[in-house]
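# quick one, structure for this:
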Amino acid sequence: MKHSLLIFALACLGMQVQAQQVLCLDSCRAMALRNNKTLVASRLQLDMAQYNTKAAKTKYLPHISAVGGYELTSREISLLSKDQKKAISGAGTNVVGSMQSDISGALTGLAQQGVLTPDQAQSLGNMFGQVGSKIGEAVNHVGQSFVNALRTDTRQMYAISVMATQPIYMGGAITAANNMAKIGESMAANQIDATTQQTIHAIDQAYWTVVSVKHKKDLAESYLQVVKKLDDDVQKMIKEGVATRADGLKVAVRVNEAEMSLTQADNGLALAKMLLCQLCGMPAETEVTLADENTPNIATASTSESASADKAEAQDNRPEMKLLQNAVDLSRQATNLVRAAYLPQVLLTGGYMATNPNVYNGFERKLSGVWNVGVMVRVPLWNWMEGSYKVRAGRIATRIAEMEREDLGEKIDLQISQCQFKLKEANRRLVMAMKNVENADENLRCATVGFKEGVLQTTDVMAAQTAWMQAQSQKIDAEVDVRLSQVNLRKALGVLQ
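Presented below is the predicted three-dimensional model:
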């Protein structure tokens, strides 16, 4: 039975240990970089910029487009007027009628002259009438065929056109657009670097804050044990009549203060871990344990990192400087793009167009067309100096961007100097805090011994305990300050990874 209970207890303990995740600084950074939504959005912007670069390259290549259409109209296109159609279709009747009138008059004159008898003239007139009627009908048929041949039949029209265009010279617009796309891709990559460094900086601050609060919680627990031990000793001394009730009340007040400090440390640790979990992309209520929580010394004093800082290298490493350089380059290419709009442009065109009815073969009801090749040239002649004004405005914008980049460079130099001074100051504070801790330990030991020997009062011991508490707290603050100063300096140098 006892063995079963022991096994069950060990299993529960193993489950609790497994439930609590142990995280080091690198694992926190990795989770934050993997789950940070701003960083994910920056990566998507890089993908978008890469697609824009590919799209810009296609401007160098020929572009082919096709257009088709159908149109139904109430009337067709006519090459002849109504009077012309009537005259051509009745040409035989008109000509034969005129000839018959002339022949009848001539035969009547011959009959009057006695050359022909009236019967002969009538017989000849009837014969010419019959022949003229047939000739008129034949000519009318030919005229009507001619009118029908000139009919367009365009009430229903189909058309299709395939056109290819190849830029020959666009004033540098295509080159400028491609350069702008490449700069946009570089800006997206630099934005990822900037977001990465900001994320790592936030994680480092949250991580060392948790470590600091955890150490202060441990310190509060140690201080509570010390004051409880003093309270227990004072209570024994009160019973023996060596100490007064007032001494006991003073120590009791100090115990209450120590318990309140421990409660505040517990709450602060919980909130600090919730913030760290949120930055890592985990639920805020996740129980985590940091690898450096129980490390005796959070940091050691060192000046090598501050001495190795290179300001010139920082100018090349900082993503903010790279982004401003991208802005300068982008402004220059934008100026080139504006200038290209006011330069000559040459395009090579070619294609095929087909229609039904076929306008190239007497409006035949058949889809047919023609090939075409040409060159299109556009030359701006006069725009009242609009292009010159826009180019000058673009150059001014470029100069403004260059000034912003130079100003940021000066601020970066100043920031690096400030971080170097803060790191040196933090190292000095840590050295002094460690000496103060040694003195406070010795002071507390002497006060405790003196109190037990009856040489010192309760107030002397509490003062020594307070001094020891402050020295330990200052040491923790100094150690964390060194860590954060190192992180700030690396971020200022652009090497925070």
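# please make it C-alpha for all contacts and neighbour counts, starting now.
Noted.
# what segments of this structure are strands?
Along the chain, the segments classed as strands by DSSP state E run 21-23, 63-72, 156-169, 288-290, 345-356, 368-378.
# distance to residue 229 for those - can I get that in JSON lines?
Shown next, in JSON lines, are the strands of the chain (distance: least, CA to CA, whole Å):
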{"stretch": "strand 21-23", "distance to residue 229": "33"}
{"stretch": "strand 63-72", "distance to residue 229": "89"}
{"stretch": "strand 156-169", "distance to residue 229": "91"}
{"stretch": "strand 288-290", "distance to residue 229": "30"}
{"stretch": "strand 345-356", "distance to residue 229": "93"}
{"stretch": "strand 368-378", "distance to residue 229": "96"}
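# relative to residue 470, which of the ones you listed is closest?
The closest of those to residue 470 is strand 288-290. By CA to CA, the value is 24.6 Å.
# coming back round to it: closest one to residue 478 among the strands of the chain?
Of all these, strand 288-290 comes closest under CA to CA, at 19.5 Å.
# what's in contact with that closest one?
20-25, 211, 273 (CA atoms under 8 Å, 6 or more residues apart in numbering).
# between these, which is nearest residue 382?
residue 25 (65.4 Å).
# the closest one: how many residues sit nearby?
Neighbourhood size, residue 25 [other CA atoms under 10 Å]: 15.
# so it touches residue 206, yeah?
No: here residue 25 does not reach residue 206: they are 10.1 Å apart, not a contact under CA atoms under 8 Å.
# residue 277 contacts residue 284, correct?
Yes: counting by CA under 8 Å, residue 277 does reach residue 284; the two are 5.3 Å apart.
# settle it for me: which of those two has more neighbours?
residue 277 (23 against 16).
# which residues does residue 167 contact?
Residue 167 touches 60-62, 346-348, counting by CA under 8 Å, 6+ apart.
# between those residues, which sits nearest residue 180?
Closest to residue 180, out of all of those and judged by CA to CA, is residue 60, at 14.7 Å.
# what number of residues lie near residue 2?
By the measure other CA under 10 Å, the count of residues near residue 2 is 7.
# excluding its backbone neighbours, what's nearest residue 137?
residue 92 (6.2 Å; CA to CA, 6 or more residues apart in numbering).
# next up, the contacts around that neighbour.
Residue 92 touches 135-140, 143, counting by CA under 8 Å, 6+ apart.
# can I get those in JSON lines including distance to residue 423 and neighbour count?
Below are the contacts of residue 92 laid out as JSON lines (distance: CA to CA, whole Å; neighbours: other CA atoms under 10 Å):
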{"residue": "135", "distance to residue 423": "121", "neighbour count": "16"}
{"residue": "136", "distance to residue 423": "119", "neighbour count": "20"}
{"residue": "137", "distance to residue 423": "118", "neighbour count": "17"}
{"residue": "138", "distance to residue 423": "116", "neighbour count": "15"}
{"residue": "139", "distance to residue 423": "115", "neighbour count": "21"}
{"residue": "140", "distance to residue 423": "113", "neighbour count": "21"}
{"residue": "143", "distance to residue 423": "109", "neighbour count": "20"}
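# one more, please, to line up against the first structure:
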Amino acid sequence: MKKLSIVAILLFFGATSIAQTLTLNACKELALENNKRLKESQLKLEASGKVRKNAFTKYFPTVSASAFAFKSSKNFLDIKTDAMDLPVYDGNPAHLETATQFAYVPPINIQTLDYANTAMVTAVQPLYAGGRIRTGNKLAEVNEDVTQYQYNLTKSEILVTTEDYYWNLVALNEKTITLRNYEKLLKELLKEVGDFYDAGLVKKSDLLKVQLELNKVEGNKLKLNNGIDILKMTFSQHLGIPYTENFNVIDSITTILPPQNYYTETDLALKNREEYKMLNKAVETEELQKKMTNGELLPQLAVGVGGMYLDMIDQDNTYGLVFATLSIPISDWWGGTYKKQEHEIKMEIAKNSLKQNSELLQLQMSKAYRDLTESYKQIDIAQTSVSQAVEHQKEMENNYDAGLTSLSDLLEARAIAQEAKDALIDAKAKYKINIANYLKSIGEKR
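I've put the predicted structure just below:
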């Protein structure tokens, strides 16, 4: 990581004269470190992890605290009684009606309960919730798995795009070399024809033909350099680094392994595809959603403990509580039946999507391998064309030196050889890119 940071710093100060060249692996590391899409996927993955951890807390008691206080403008208890005489009770109920002695009770006026302060803490532990807590945790785990697959898919796409930019830049660099060599040959020929012209051995039109071909090369150099600059700008943005003209890649397209080195059976490769894993998780999600609906229709049982403090009527007390709750969703059974049927239909849709898209994924793998084999054969064809074009060029050069062919034929032969070399470079770059695309199609992580 320190080495990568040093590279990034050097690229940032790209105005220096040191050429900044990166390997393919260094480009991949920069792309993964700085790509904004991948950072967004990483944040989503972290968020899904928090959702899973939150779901796990549902296994534990729910603790809550509450407090309540009031002060009233009037007393809630306002009791008034008149004065009265109460018979004295001697223990015999029969004497109450004929009592001769009475006790005087003065009038009573009670005014109280104009305030109250109370606080309560409770802890409730669900004993049975229809399996919804367990199902909810599984749903959170599935969501995290899907987010991980999406992250992996984004990462794979970024790496393939990195290889695409990388090998195209390598190809343009190699075309620059072949064009420079072609230009060198033309300049040597221009000097030779110029000497012949000065000696009166050739016509001026021959000299002009070489000069026109050199002008064409200058135009091609301009287009090629502009293409390289634009590609470097785009590549730098993809890597998340400042653009500098000193930025370049280090490889050349030399190692070419046959397609058989990368081949994997589609049935085996299918299980490695992130899309296939997500399709399976979609089926699992619908199954869990159905279980969640079933749980909503089942009784819910919980027990709890609590403590309460009560300050009222100039007295304060604390109380301990133990309680249990049982909830039966009777009225939900009717609508819940249709909801269960809805999830059964969605399960069938998810299973059908899994089957259909699995076939499409396998077709995609087959096509990617066909593209790979085709591009490999194109390299053979291009190499044969280069050999034939170079041989034709040498023959034309020998014939020209012997005075057996015209200058136009020589220029044409060299132009054909130049085009053949460029075609070979394009074929090799395309093959490298197709390797990356095929490995992505079979779910191989690079």
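# TM-score them against each other, please.
TM-score for the superposed pair, counting by TM-score structural alignment, normalised by the length of the second structure: 0.88. Supporting figures: 419 aligned residues with a CA RMSD of 2.2 Å.
# what subset of the contacts of strand 288-290 of the first structure is buried?
211, 273 (16 or more other CA atoms under 10 Å).
# just name the closest of the contacts of strand 288-290 of the first structure to residue 176 of the first structure, please.
Among those, and counting by CA to CA, the member closest to residue 176 of the first structure is residue 25, at 44.6 Å.
# quick check: that closest one vs residue 148 of the first structure, distance?
Separation of residue 25 of the first structure from residue 148 of the first structure (CA to CA, to the nearest Å) stands at 93 Å.
# hang on, the earlier thing: residue 466 of the first structure: which of the contacts of residue 92 of the first structure is nearest?
For the contacts of residue 92 of the first structure, the nearest to residue 466 of the first structure is residue 143 (127.8 Å; CA to CA).
# the closest residue to that closest one other than its chain neighbours: what's it in contact with?
For residue 143 of the first structure, ignoring the flanking residues on the chain, the nearest one in space by CA to CA, 6+ apart is residue 89 at 4.4 Å. Neighbour list for residue 89 of the first structure: 140-145, 147 [criterion: CA under 8 Å, 6+ apart].
# what's the counterpart of residue 217 of the first structure in the second structure?
Matched to the second structure by TM-score structural alignment, residue 217 of the first structure sits across from residue 176.
# let me redo that: residue 424 of the first structure
Using TM-score structural alignment, residue 424 of the first structure lines up with residue 373 in the second structure.
# repeat that for residue 310 of the first structure.
Residue pairing (TM-score structural alignment): residue 310 of the first structure is matched to residue 265 of the second structure.
# ditto for residue 277 of the first structure
For residue 277 of the first structure, the residue aligned by TM-score structural alignment is residue 236.
# which ones are touching that match?
242-243.
# ok, residue 233 of the second structure next?
Applying CA under 8 Å, 6+ apart, the residues near residue 233 of the second structure are residue 243.
# corresponding residue for residue 241 of the first structure in the second structure?
In the second structure, residue 241 of the first structure lands on residue 200 (TM-score structural alignment).
# its match and residue 193 of the second structure: what is the separation?
Separation of residue 200 of the second structure from residue 193 of the second structure (CA to CA): 10 Å.
# please identify which of the two sits among more neighbours.
Of the pair residue 200 of the second structure and residue 193, residue 193 is the one with more neighbours under other CA under 10 Å, namely 21 against 10.
# isn't the more buried one right next to residue 207, touching?
Yes: at 6.0 Å, residue 193 of the second structure counts as touching residue 207 under the criterion of CA under 8 Å.
# all helices of the second structure, in order?
Under the criterion DSSP state H, the second structure carries helices at the ranges 2-12, 24-34, 36-56, 132-198, 204-239, 266-270, 274-296, 332-401, 407-441.
# which of the ones you listed sits most buried?
Mean neighbour count (mean count of other CA atoms under 10 Å) peaks for helix 407-441 among these, with a mean of 22.
# which other helices and strands contact that one?
Judged by 3 or more CA pairs under 8 Å, 6 or more residues apart in numbering; DSSP states H and E, helix 407-441 of the second structure is in contact with helix 132-198, helix 204-239, helix 332-401.
# in TSV, list these along with distance to residue 271 of the second structure.
Listed next are these as TSV, based on distance: least, CA to CA, whole Å:
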stretch	distance to residue 271 of the second structure
helix 132-198	12
helix 204-239	30
helix 332-401	10
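# out of the ones you listed, nearest to residue 74 of the second structure?
It's helix 332-401; of these, that one is closest to residue 74 of the second structure (CA to CA) at 44.8 Å.
# ok, average deviation of the closest one from the first structure?
Superposed on the first structure, helix 332-401 of the second structure shows a mean distance of 1.6 Å to its aligned residues (mean CA distance after the TM-score superposition for the first structure).
# mind checking how far residue 133 of the second structure is from residue 146 of the second structure?
20 Å.
# what's the counterpart of residue 415 of the first structure in the second structure?
With TM-score structural alignment as the criterion, residue 415 of the first structure matches residue 364.
# and if you look at residue 322 of the first structure?
Matched to the second structure by TM-score structural alignment, residue 322 of the first structure sits across from residue 277.
# that older thread, how about the helices of the second structure in JSON lines, adding distance to residue 322 of the second structure?
Below are the helices of the second structure laid out as JSON lines (distance: least, CA to CA, whole Å):
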{"stretch": "helix 2-12", "distance to residue 322 of the second structure": "60"}
{"stretch": "helix 24-34", "distance to residue 322 of the second structure": "55"}
{"stretch": "helix 36-56", "distance to residue 322 of the second structure": "25"}
{"stretch": "helix 132-198", "distance to residue 322 of the second structure": "23"}
{"stretch": "helix 204-239", "distance to residue 322 of the second structure": "62"}
{"stretch": "helix 266-270", "distance to residue 322 of the second structure": "56"}
{"stretch": "helix 274-296", "distance to residue 322 of the second structure": "26"}
{"stretch": "helix 332-401", "distance to residue 322 of the second structure": "29"}
{"stretch": "helix 407-441", "distance to residue 322 of the second structure": "60"}
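# picking up where we left off before, mind giving me a markdown table with the contacts of strand 288-290 of the first structure and columns for distance to residue 157 of the first structure?
Shown next, in a markdown table, are the contacts of strand 288-290 of the first structure (distance: CA to CA, whole Å):
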| residue | distance to residue 157 of the first structure |
| --- | --- |
| 20 | 79 |
| 21 | 76 |
| 22 | 78 |
| 23 | 76 |
| 24 | 77 |
| 25 | 75 |
| 211 | 82 |
| 273 | 76 |
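# pick the one among the contacts of strand 288-290 of the first structure closest to residue 476 of the first structure.
Taking CA to CA as the measure, residue 476 of the first structure sits nearest to residue 211 out of these, at 9.4 Å.
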